[in-house]
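> just coords:
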């Protein structure tokens, strides 16, 4: 491929500077990739990785050359460090952990020698020397390093930091979440690290500095100001927040709380997020009084939509409600949104009871019998399928500006709130029904379920029973 490119450029008069494609390979879509074999004498220090291969995310040769040159400098420095120490990251991590364990065995915290000396307390140093003296009968180099704080600290690459983060730091934060919820937490973290590595290389974490953070920030900035397909500022800030969180959690876990955050004060301001508009009541009436409109949508999805209409529940709450939390044989039928083992609710205010009536009551009869079990822990599948069906069939109302406004299936929840306002339902009962935080002292339960049924039934909409056929 490289020979072909040289012949091509030569025939068309390209100069030799423009033809510098060392370690560069184009793919079918014109995007340049960095490709380089690792030296045989350090492959064992790189986890037996024989080559580096990754996209440079550009179709412009000059940009690819610049990114290649930047990476080559970082790669050369990293290889030099490996050759100097003769240790792989795994070797260094294992040695360091052995020293940490040695410190624990004599009931002290491992501290770097600089930290010990910076405390300026002679008794601290003397105590450590006494510990070393007491335990000198059996020579242990790890114990000496542990007490005196002279062990080489591992400096793992970003990809290995991510693995460590997912294995050691994150599990405690995930223990109450369902498998799907865990993936919603993990996947964005993998994504931001993957993007960072593509931009800056898989460099050691303690070598990451402000210039790397700015490179990442500027890459996001280019996406934010892209006129054709702009990235929302909220989304860009989430990217920054995610990677900052990984770095700070790793620093804290390893006792490096005093390190400066390379992403500090990097934030995007301005920009307007698209507002999700509520459906008008007349739109919902037309939808459920004319069954043919949604006849080709899967019955499971139609049931979830029907459950939405008179409860305003989040689709994740509907799809994961337990049958024993649906009470149909009481004078006032209701659904009880409660905490579940192995699954988080969005907020503590999400715990609530909602009366069931009209089309939503009929929907929950199906749900209690397992009709939407296919969506359990897969509420995003329902959302994706329903939104796709509505878009494909032109069912969403038109908006004035697609960059500022949009309709989604979630608009049903927004409509529920508006319909309560139109019916004159008290603001506290509205917030309680929506599962929103009430910003004042709470007294009582905001009325018994019977009272809430009486108030909310004012927003009921007639429907055609063929909706469920």
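Nice, thanks for sending it over. These figures come from a predicted structure and were not determined experimentally.
> C-alpha only now, for contacts and for neighbours.
Fine.
> and the helix or strand hosting residue 353, how far from the chain's centre?
Assigned by DSSP states H and E, residue 353 belongs to strand 352-355. Computed by CA atoms, centre = their mean, to the nearest Å, the chain-centroid distance of strand 352-355 equals 30 Å.
> residues in contact with residue 71?
Residues counted as contacts of residue 71 (CA atoms under 8 Å, 6 or more residues apart in numbering) are 200, 201.
> Doesn't it lie inside a helix?
Yes: assessed with DSSP: H, G, I helix; E, B strand; the rest coil, residue 71 lies in a helix.
> Would you mind stating the distance between it and residue 192?
Using CA to CA, to the nearest Å, residue 71 is found at 19 Å from residue 192.
> Contacts for stretch 216-235, please.
The contact list for stretch 216-235, computed with CA under 8 Å, 6+ apart, reads 196, 199, 200, 236, 240, 266, 268, 269, 270, 271, 272, 273.
> ok, and here's another one to check against it:
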């Protein structure tokens, strides 16, 4: 690192890399190391150079008309300079000493890009992320939710989020998240009340929509650091006592489901899945996701292996061995 002494203070002096010429027209950059000790200066120089590179990278990201990218770049820029990004109103309420330090840095020769003011003085505007745009962002932000899932499991995980957002937009419109009010969410809740009465649905149907909508909005608000206060509390419906599902009698299964020709209208694999369910009680998705090596028909006791390989099982107890017999064995 090339360091030089100006007066009593050491400075880092280096040429501006060509890759950053579009955001910094200087031939070289001089950065104060804020120390009179050469040893300390040599320790600090690599770190401050790395921070300067981060600043240039943020400038490149901010050199765009995309509000989301510029907002993110302003935050990166502030962090690289050792400051926390704050909007203009919060900057105005800072202690005078910190406020002046930010202003001095923006006005210094080291700062040659409008992004400096955007990041340190809160000039970057909050991007107008609409509800539908939030859903697009959610898929990338919530990648942790799909780890280990099969393609079909990912598809089934995505669907209720899509449905919830589409329902919400159909009621209140595709508004920017910053414009959402408690009235919007109460209107959506009222819409669900009408559906529950009209279509004889259970409260669980509405609660699932509210849960998945909240998951999208909360994740985007948090991970994009929007700092919005979204009124998502106390919107759910009280669940009644769960109704006991009626069981199929042996006679009904034999005389109806297994009657000659009863399942001829089903596609062959769908018919096989239904028949495997009869004597195993497995979920349709578990059967459909079976891999060839999990189907053990030549063993002394034919069976299926349910394993979390290439997919995620619903619970820990879902990993199990399931013997095959009767119509389920025949179907396999």
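That came through fine. Because the structure is predicted, anything quoted here is derived from the model rather than measured.
> what's the TM-score for these two chains?
Aligned and superposed, the two chains score 0.69 in TM-score terms (TM-score structural alignment, normalised by the length of the second structure); 269 aligned residues with a CA RMSD of 3.2 Å.
> how about the helices in the stretch 201-350 of the first structure?
Along the stretch 201-350 of the first structure, counting by DSSP state H, counting those that start in this stretch, helices occupy 210-224, 233-253, 281-289, 299-309, 315-319.
> quick one: the helices in the stretch 51-200 of the second structure?
67-80, 88-92, 96-107, 115-120, 131-141, 151-172, 182-199.
> Let's have those in JSON lines, adding mean neighbour count and distance to residue 252 of the second structure.
Output for the helices of the stretch 51-200 of the second structure, formatted as JSON lines (neighbours: other CA atoms under 10 Å; distance: least, CA to CA, whole Å):
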{"stretch": "helix 67-80", "mean neighbour count": "22", "distance to residue 252 of the second structure": "59"}
{"stretch": "helix 88-92", "mean neighbour count": "14", "distance to residue 252 of the second structure": "69"}
{"stretch": "helix 96-107", "mean neighbour count": "14", "distance to residue 252 of the second structure": "78"}
{"stretch": "helix 115-120", "mean neighbour count": "27", "distance to residue 252 of the second structure": "70"}
{"stretch": "helix 131-141", "mean neighbour count": "18", "distance to residue 252 of the second structure": "44"}
{"stretch": "helix 151-172", "mean neighbour count": "16", "distance to residue 252 of the second structure": "31"}
{"stretch": "helix 182-199", "mean neighbour count": "15", "distance to residue 252 of the second structure": "29"}
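> Please identify which of the helices of the stretch 201-350 of the first structure is closest to residue 147 of the first structure.
Residue 147 of the first structure sits nearest to helix 233-253 of all these, at 19.9 Å, using CA to CA.
> Buried residues in the closest one, which are they?
Residues of helix 233-253 of the first structure classed as buried: 233-234, 236-237, 239-244, 246-251 (neighbour count, 16 or more other CA atoms under 10 Å).
> Kindly list the longest strand within the second structure.
If you go by DSSP state E, the second structure has its longest strand at strand 9-15.
> In the first structure, what stretch matches that one?
Under the alignment (TM-score structural alignment), strand 9-15 of the second structure falls on nothing in the first structure.
> about what we covered before: include distance to residue 348 of the first structure when you put the helices of the stretch 201-350 of the first structure into JSON lines, please.
Putting the helices of the stretch 201-350 of the first structure into JSON lines (distance: least, CA to CA, whole Å) gives the following:
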{"stretch": "helix 210-224", "distance to residue 348 of the first structure": "33"}
{"stretch": "helix 233-253", "distance to residue 348 of the first structure": "23"}
{"stretch": "helix 281-289", "distance to residue 348 of the first structure": "30"}
{"stretch": "helix 299-309", "distance to residue 348 of the first structure": "20"}
{"stretch": "helix 315-319", "distance to residue 348 of the first structure": "13"}
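> Go through these and name the closest to residue 136 of the first structure.
Closest to residue 136 of the first structure of the helices of the stretch 201-350 of the first structure, according to CA to CA: helix 233-253, at 30.3 Å.
> The closest one against the second structure, how far on average?
Superposed on the second structure, helix 233-253 of the first structure shows a mean distance of 1.2 Å to its aligned residues (mean CA distance after the TM-score superposition for the first structure).
> returning to that earlier point: distance to residue 148 of the first structure added to the contacts of stretch 216-235 of the first structure, as CSV?
Below are the contacts of stretch 216-235 of the first structure laid out as CSV (distance: CA to CA, whole Å):
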residue, distance to residue 148 of the first structure
196, 36
199, 39
200, 35
236, 44
240, 38
266, 38
268, 45
269, 47
270, 51
271, 53
272, 55
273, 54
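> returning to what we had before: out of the helices of the stretch 201-350 of the first structure, nearest to residue 35 of the first structure?
Per CA to CA, nearest to residue 35 of the first structure of the helices of the stretch 201-350 of the first structure: helix 210-224, 21.6 Å.
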